[in-house]
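Asks: Build me a structure from this.
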Amino acid sequence: MTGYRTRFAPSPTGYLHLGHMASASHARAMAGREGTFLIRIEDIDAQRCLPHFEQALREDLDWLGFESALPVRRQSDHLETYRSELARLHAMGLVYRCGCSRAQVQAGMRGRAPDGSVIYGGCCRTACIAADRPHVWRLDMARALATIGQAPGWEEWSPHGTQLVSSRAAEFGDVVLGRRDNGVSYHLCVTVDDARQRITLVTRGADLFEASSVHRVLQTLLGYDAPLYAHHGLICDDTGQKLSKRDGAESLRALRDKGYDAHRIIALARASLSDAPVTPADRYADR
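Replies: Coordinates of the predicted model:
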């Protein structure tokens, strides 16, 4: 296993913790000696992504010896690129304006998507929302899948070889591709970034496993190559919950202050990865 082009893509919304280090280590290891390891800063949320957290993130990665083979890509520097790709989808008749408030979305929800997000009820799908009214842009998932002809699955890497995973894209409903504040969203940006950076192996946590169904739809619509995927288990706290900046997970710099050196922190992160399976066996299309 050599020659993969991978990326570690944190958001500067807090200090890095062991879960981030596990992801970074996993991505760099998967790149192999002959591959390429890149670092990307996913900072489109201007309210939560703060300069001092980005500075701390870069300092922590430098101290731990994680270096990007190419200049670090910051999503906030490429907003026009994402908006241009959204415009392509609009020209294809696959996105529409949605003026619903959060309360209205909750009231009209059709259940929960595979990743736990709300499935939008679709009341704006055929409405005419004025451009000057606050709105988000949503993908018309049914029309998108009809355009493609089928819901594309993906190849998931495992130590025993790759396996085809079946898609659940239709179960997500009309996901948001453009937020009110900046006109773009995670699903759109990460798909464009992986294509622009020519990522051949997307390595990330199992909490983003289901989102791959949405990303494969966007890749197909936009004519991007399909990468291989490798989702890893998650480091959890004593209650079984995923480590989270929001929930006060101990930061890497706090461990450093306690006397942990870089080698010990990396080894601890790698050893702490969950052994739980990433996905139920019945998600694999070839079984």
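Asks: going forward, measure contacts and count neighbours with C-alpha atoms only.
Replies: Will do.
Asks: So which residues of the protein form helices?
Replies: 18-31, 51-64, 79-91, 102-107, 141-148, 186-196, 211-222, 252-257, 262-272 (DSSP state H).
Asks: could you dump the ones you listed to JSON lines with mean neighbour count and distance to residue 180?
Replies: Below are those laid out as JSON lines (neighbours: other C-alpha atoms under 10 Å; distance: least, C-alpha to C-alpha, whole Å):
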{"stretch": "helix 18-31", "mean neighbour count": "24", "distance to residue 180": "28"}
{"stretch": "helix 51-64", "mean neighbour count": "16", "distance to residue 180": "22"}
{"stretch": "helix 79-91", "mean neighbour count": "16", "distance to residue 180": "13"}
{"stretch": "helix 102-107", "mean neighbour count": "12", "distance to residue 180": "12"}
{"stretch": "helix 141-148", "mean neighbour count": "16", "distance to residue 180": "20"}
{"stretch": "helix 186-196", "mean neighbour count": "19", "distance to residue 180": "13"}
{"stretch": "helix 211-222", "mean neighbour count": "20", "distance to residue 180": "20"}
{"stretch": "helix 252-257", "mean neighbour count": "16", "distance to residue 180": "33"}
{"stretch": "helix 262-272", "mean neighbour count": "16", "distance to residue 180": "36"}
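Asks: I'd like the structure of this one too, to check against the first:
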Amino acid sequence: MNPDAINRTSSETQMSQPRLFRFAPSPNGPLHLGHALSALINRKRADETGGRLLLRIEDIDTTRCRPEHEEAIFRDLDWLGIGWETPVRRQSEHFDAYRNALMRLDAMNLVTRSVASRREIREAAARAAAAGNPWPRDPDGAPLFPGDAAILDDAEIRRRLQDEPQALRLDTKAALARLGDAPRWHETGFGYDQEILADPLGWGDVVLARKEIPTSYLLSVVVDDALQDIDEVVRGRDLYHATSIHRLLQELLGLPAPDYRHHRLILDEEGRKLSKSIASTGLASLREAGATPADIREIIGFEN
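Replies: I've put the predicted structure just below:
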């Protein structure tokens, strides 16, 4: 694939085509009520605008994603009455596209290598907090990466760089400096209709490719949205802040910026976002217990 093939402007695709939407689950477990809400809102938005709904399988984590979970996604969506276009895009079939995007960022001197693990970063943050030194955290609450030198000694860093796989991270400060100004995005969720100023520095130096996976969610999703000409990204508000990094990567790679609509989440009894590990909220479990698609719509408060 030509690395420049994803350089296109939104005007090239919006003039004569209906708006494109996508529902993009990961096949690493059963869909739950939160997925149902997102899929139904995407379908509704496509219908309201005379648009099209695509299905993307985000399976870059080939160690956790399973074909049986993908088949279950198809069954659940079909049961809910949600149609989608074919062919379905599977991220695991497009690693070359993500490598090309990564190479372009590397050519801009915006990619750094790191060897510290997430566990080591968490442990360093815990030690700092115990000593009365609160560690900076990203919008999701995870401790920010401080640089390998803040956690490991020089000899250990050199050894790991020579002998072990490394994570590839975006030098976020340098990336923002290259642009000059922070990008914005058009947000229509929460009753908004406004331009939101991105804050990518709040995420620190994010991972673009993991040690065991040649990409990351942050990178692959912006490449896919561009390649699929997605006009409006409809997803849960848990990804609202991540849009800052998505917009930064889009600007760096010369990709079009879709509109964003972040919707409410379905929470458990303790106010937490639903997890695929909570079987009681799984669509298949609810179906087997006798629930109907109409029941699901009522439970999640979805109105056609």
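Asks: quick one: TM-score?
Replies: Their TM-score after superposition, calculated using TM-score structural alignment, normalised by the length of structure 1, is reported as 0.87; 271 aligned residues with a C-alpha RMSD of 2.3 Å.
Asks: I'd like to know which of the helices of structure 1 is closest to residue 241 of structure 1.
Replies: Checking these against residue 241 of structure 1 by C-alpha to C-alpha gives helix 18-31 as the closest, at 11.6 Å.
Asks: rewinding a little: can I get the helices of structure 1 in a markdown table with distance to residue 238 of structure 1?
Replies: Putting those into a markdown table (distance: least, C-alpha to C-alpha, whole Å) gives the following:
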| stretch | distance to residue 238 of structure 1 |
| --- | --- |
| helix 18-31 | 14 |
| helix 51-64 | 25 |
| helix 79-91 | 39 |
| helix 102-107 | 32 |
| helix 141-148 | 38 |
| helix 186-196 | 29 |
| helix 211-222 | 26 |
| helix 252-257 | 17 |
| helix 262-272 | 12 |
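Asks: Which of those helices sits closest to residue 232 of structure 1?
Replies: Using C-alpha to C-alpha as the measure, helix 18-31 is the one of the helices of structure 1 that comes nearest residue 232 of structure 1, at 7.8 Å.
Asks: Pull up the aligned stretch in structure 2 for the closest one.
Replies: Counting by TM-score structural alignment, helix 18-31 of structure 1 lines up with residues 33-46 of structure 2.
Asks: if we can go back for a sec, relative to residue 230 of structure 1, which of the helices of structure 1 is closest?
Replies: Nearest of the helices of structure 1 to residue 230 of structure 1, taken as C-alpha to C-alpha: helix 18-31 at 8.7 Å.
Asks: Which strands or helices does that closest one pack on?
Replies: When contacts are defined as 3 or more C-alpha pairs under 8 Å, 6 or more residues apart in numbering; DSSP states H and E, helix 18-31 of structure 1 packs onto strand 5-8, strand 36-41, strand 201-205, helix 262-272.
Asks: at 10 Å instead, please
Replies: Of the remaining helices and strands, those touching helix 18-31 of structure 1 by 3 or more C-alpha pairs under 10 Å, 6 or more residues apart in numbering; DSSP states H and E are strand 5-8, strand 36-41, helix 51-64, strand 201-205, strand 228-232, helix 252-257, helix 262-272.
Asks: Have a look at how far, on average, it is from structure 2.
Replies: Its matched residues in structure 2 lie on average 0.8 Å from helix 18-31 of structure 1 after superposition (mean C-alpha distance after the TM-score superposition for structure 1).
Asks: same thing with stretch 82-90 of structure 1?
Replies: When structure 2 is overlaid, stretch 82-90 of structure 1 sits 0.8 Å from its aligned residues on average, using mean C-alpha distance after the TM-score superposition for structure 1.
Asks: so that stretch matches what in structure 2?
Replies: Residue span in structure 2 matched to stretch 82-90 of structure 1, by TM-score structural alignment: 98-106.
Asks: For the matching stretch, what is the distance to the chain centroid?
Replies: Averaging C-alpha positions (C-alpha atoms, centre = their mean, to the nearest Å) puts stretch 98-106 of structure 2 17 Å from its chain's average.
Asks: Residues contacting that stretch, please?
Replies: 1-6, 91, 96-97, 107-112, 168-171, 175, 208-209, 214-216, 219-224, 249, 252-253 (C-alpha atoms under 10 Å, 6 or more residues apart in numbering).
Asks: still on that earlier bit, nearest to residue 168 of structure 1, out of the helices of structure 1?
Replies: Distance to residue 168 of structure 1, taken as C-alpha to C-alpha, is lowest for helix 211-222 among these, at 5.8 Å.
Asks: now that closest one against strand 228-232, angle please.
Replies: 160 degrees (axes from the mean of the first three to the mean of the last three C-alpha atoms, to 10 degrees).
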